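> Just a sequence and a predicted model for now, questions to come.
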Amino acid sequence: MSEHDHEQSAVTGAATAAGAGTLYIVATPIGNLDDLSARAGRILAAADLVVAEDTRRTGQLLQHLGVRKSMLALHDHNERDRVPRVLAELRAGRNLALVSDAGTPLISDPGYVVVREARAAGIAVVPVPGPCALVAALSAAGLPTDRFLFAGFLPAKRAGRRAELESLRREAATLVFYESPHRILETLDDILSVMGETRELVVARELTKTFETFYAGPVAQVRACLAGDPNATRGEFVLVLRGADPESAGAGADGLDVDRMLRLLMAELPVKTVAKIVAEATGLAKNALYQRALALKGAESE
């Protein structure tokens, strides 16, 4: 028996002891089809049913593999309704492969409800790891990876997006976001306004695909690069943003609400004077406070 056969036997044996099949969570390519692992290919070929976010897109992948499979559509709008069908298939002893359109399922993709319910029912859930856009972007961004916070997609509307960014402004961990092409420039405008012009940013576009591109530098510079590139607003984006510098974040070491201080003083004084006063009061860098004050003033004027 091969190592692969032993693995399959052990997993299947544990599941069929209760008469149930196994739910495999299969990572698929985010662009380059060669990134599909051999194990993922075997699981897809052997599965009794493929549960797919978009059956048309997954059908293209299966065709590339030379595999014909029954598929069940499961997406954001029908996931809860699909749970009984999925559990019934698994309880009947069938092995299912859950895939998203691209990358690792459940990472800003559907599947959470199904996985949770399957585990609650005592059904084996087995990850088949592989491509993931956020990990790929982090690995090549050149920003700290010892701590990072994945925030998925920011809200579609500007007010909600800015509120979300404001809540993350003091976060010291590297921040990772996904964004769509039709909102990328607006999102960068909001990051610039809330986080400041100099915060370090890496934007990864079309990862693993023919036109893969990285834009890196201060937020203002990256925004200008994308605005000047006619192809830059096409494709899928991952944004990797350096976390807040403790010495220039919105709260001082003593816990003072520096933003509130800036706003109160700006109601009476010029921005340059405000930055100088708050720098003397908190020990924070005057230049960083000046940039932050400008960002706050700009946000309030819109």
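Sure thing, it's come through.

> CA atoms for contacts and neighbours, from now on please.
Will do.

> buried stuff in stretch 44-51?
Neighbour-count burial for stretch 44-51, counted by 16 or more other C-alpha atoms under 10 Å, picks out 44-45, 47-51.

> typo on my end, stretch 67-87
69, 71-75, 79, 82-83, 86-87.

> okay, now the one to match up with it:
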Amino acid sequence: MNLFKNTGILYIVPTPIGNLSDITYRALETLKSVDLIACENIKHTNILLKHFNIKNILITFNKINESQKSNNLIEELKKGKKIALVSNAGTPLINDPGYLLIKKCHLFNIQILPLPGPCAAITALIASGLSTHRFCYEGFLPSKKQLRRDLLNSLKKEKRTMIFYESKHRIIETIKDIINEIGENRHIVIAREITKKWEIIYGNKAYLMLSWIKEDENRYNKGENVIIIDGYKEFKNVNISDKIINTFTILRTVLSLKQSVLITSKIHKIKKNNLYQYAITNKDK
């Protein structure tokens, strides 16, 4: 039974996020065979098409003209046209225009064929070493400091692995905000310039990531970043004796949290995580 009578097809076509060799055979065949390609930036998409000797009609489809162009594309699809939707890089609609067009396709019963392909968020996640069983994607963090801090604070006890995008201009400030709002010991991973020449994926506790990224300006002055934050983990309550608390409290008056935990754990042979949890729970005291 054909559910889509007398209409065209909208193909959602992922494109490489850096390395042009990541394009799929199916994506290339689709870009060759469709009647036209809707893209964010004609000049940018032409680089890809010329590399693979593909010639086709290109029209701009971006956040500014998405509403009007969606209506125009729907009319073409109603006529039976086959159209490919691409973004500048990666999978369309993930922080890119296309939502309104897809919604209208469903409304007018127009067939949609999504192709699998590159996505920076998923590529970074699988290489992060953090849990991939449950995760949430939050997109770009707010550019305004207070809004960014408020969002991070609201996610402080999110148990799923969290994925964010961040620009090179705010990466240092964002790590500082993660330390202040989520915690200096929360494990985070930064994946920068994925699939490109200067690709690097590195993770550690938030406060150590801040010092690491500041060591070399090449770690923060190029490209886009994916930030992955480990989900909140509840620790079981552990009985900590008054003797241990006294040792820790005395050390904390003259040493950093990290040093106090390390020395106390060695003296009393207690797990460092238990002491960290005690310190966090009793922060106000």
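That came in fine, so what should we check first? Quick caveat: nothing in here was measured; it's all calculated off a predicted structure.

> thinking again about what came up before, could the buried residues of stretch 44-51 of structure 1 go into TSV alongside secondary structure and distance to G196 of structure 1?
Output for the buried residues of stretch 44-51 of structure 1, formatted as TSV (DSSP: H, G, I helix; E, B strand; the rest coil; distance: C-alpha to C-alpha, whole Å):
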residue	secondary structure	distance to G196 of structure 1
L44	helix	46
A45	helix	49
A47	coil	49
D48	coil	52
L49	strand	49
V50	strand	45
V51	strand	43
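
> Next, give me the two most distant ones among the residues you listed.
A45 and V51 (13.0 Å; C-alpha to C-alpha).

> Not counting residues beside it along the chain, what's closest to I175 of structure 2?
L210 (6.3 Å; C-alpha to C-alpha, 6 or more residues apart in numbering).

> corresponding residue for that neighbour in structure 1?
Aligned by TM-score structural alignment, L210 of structure 2 pairs with R223 of structure 1.

> Make sure that match is indeed in a helix.
Yes - counting by DSSP: H, G, I helix; E, B strand; the rest coil, R223 of structure 1 is found in a helix.

> Might one say that it is in contact with L185?
Yes - the pair R223 of structure 1 and L185 passes the contact test of C-alpha atoms under 8 Å, sitting 7.0 Å apart.

> Contact partners for the match of L210 of structure 2?
185, 188-189 (C-alpha atoms under 8 Å, 6 or more residues apart in numbering).

> circling back: could you dump the buried residues of stretch 44-51 of structure 1 into JSON lines with distance to P105 of structure 1 added?
Formatted as JSON lines, the buried residues of stretch 44-51 of structure 1 follow (distance: C-alpha to C-alpha, whole Å):
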{"residue": "L44", "distance to P105 of structure 1": "14"}
{"residue": "A45", "distance to P105 of structure 1": "18"}
{"residue": "A47", "distance to P105 of structure 1": "16"}
{"residue": "D48", "distance to P105 of structure 1": "18"}
{"residue": "L49", "distance to P105 of structure 1": "16"}
{"residue": "V50", "distance to P105 of structure 1": "13"}
{"residue": "V51", "distance to P105 of structure 1": "11"}
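
> What's L44 of structure 1 aligned with over in structure 2?
Under TM-score structural alignment, L44 of structure 1 pairs with L31 in structure 2.

> Pull the contacting residues for that match.
37, 54, 56, 84.

> Quick check: the two most widely separated of these?
Taking C-alpha to C-alpha, no two of the contacts of L31 of structure 2 sit farther apart than I54 and A84, at 13.3 Å.

> Would you map the helices across structure 1?
Using DSSP state H, the helices of structure 1 run over residues 3-16, 38-46, 55-65, 79-91, 112-120, 133-141, 158-168, 184-195, 219-227, 258-266, 271-282, 286-301.

> L201 of structure 1 is nearest to which of those?
Taking the helices of structure 1 one by one with C-alpha to C-alpha, helix 219-227 is closest: 5.6 Å.

> list the buried ones in that closest one?
So, applying 16+ other C-alpha under 10 Å, buried residues of helix 219-227 of structure 1: 219-223, 226.
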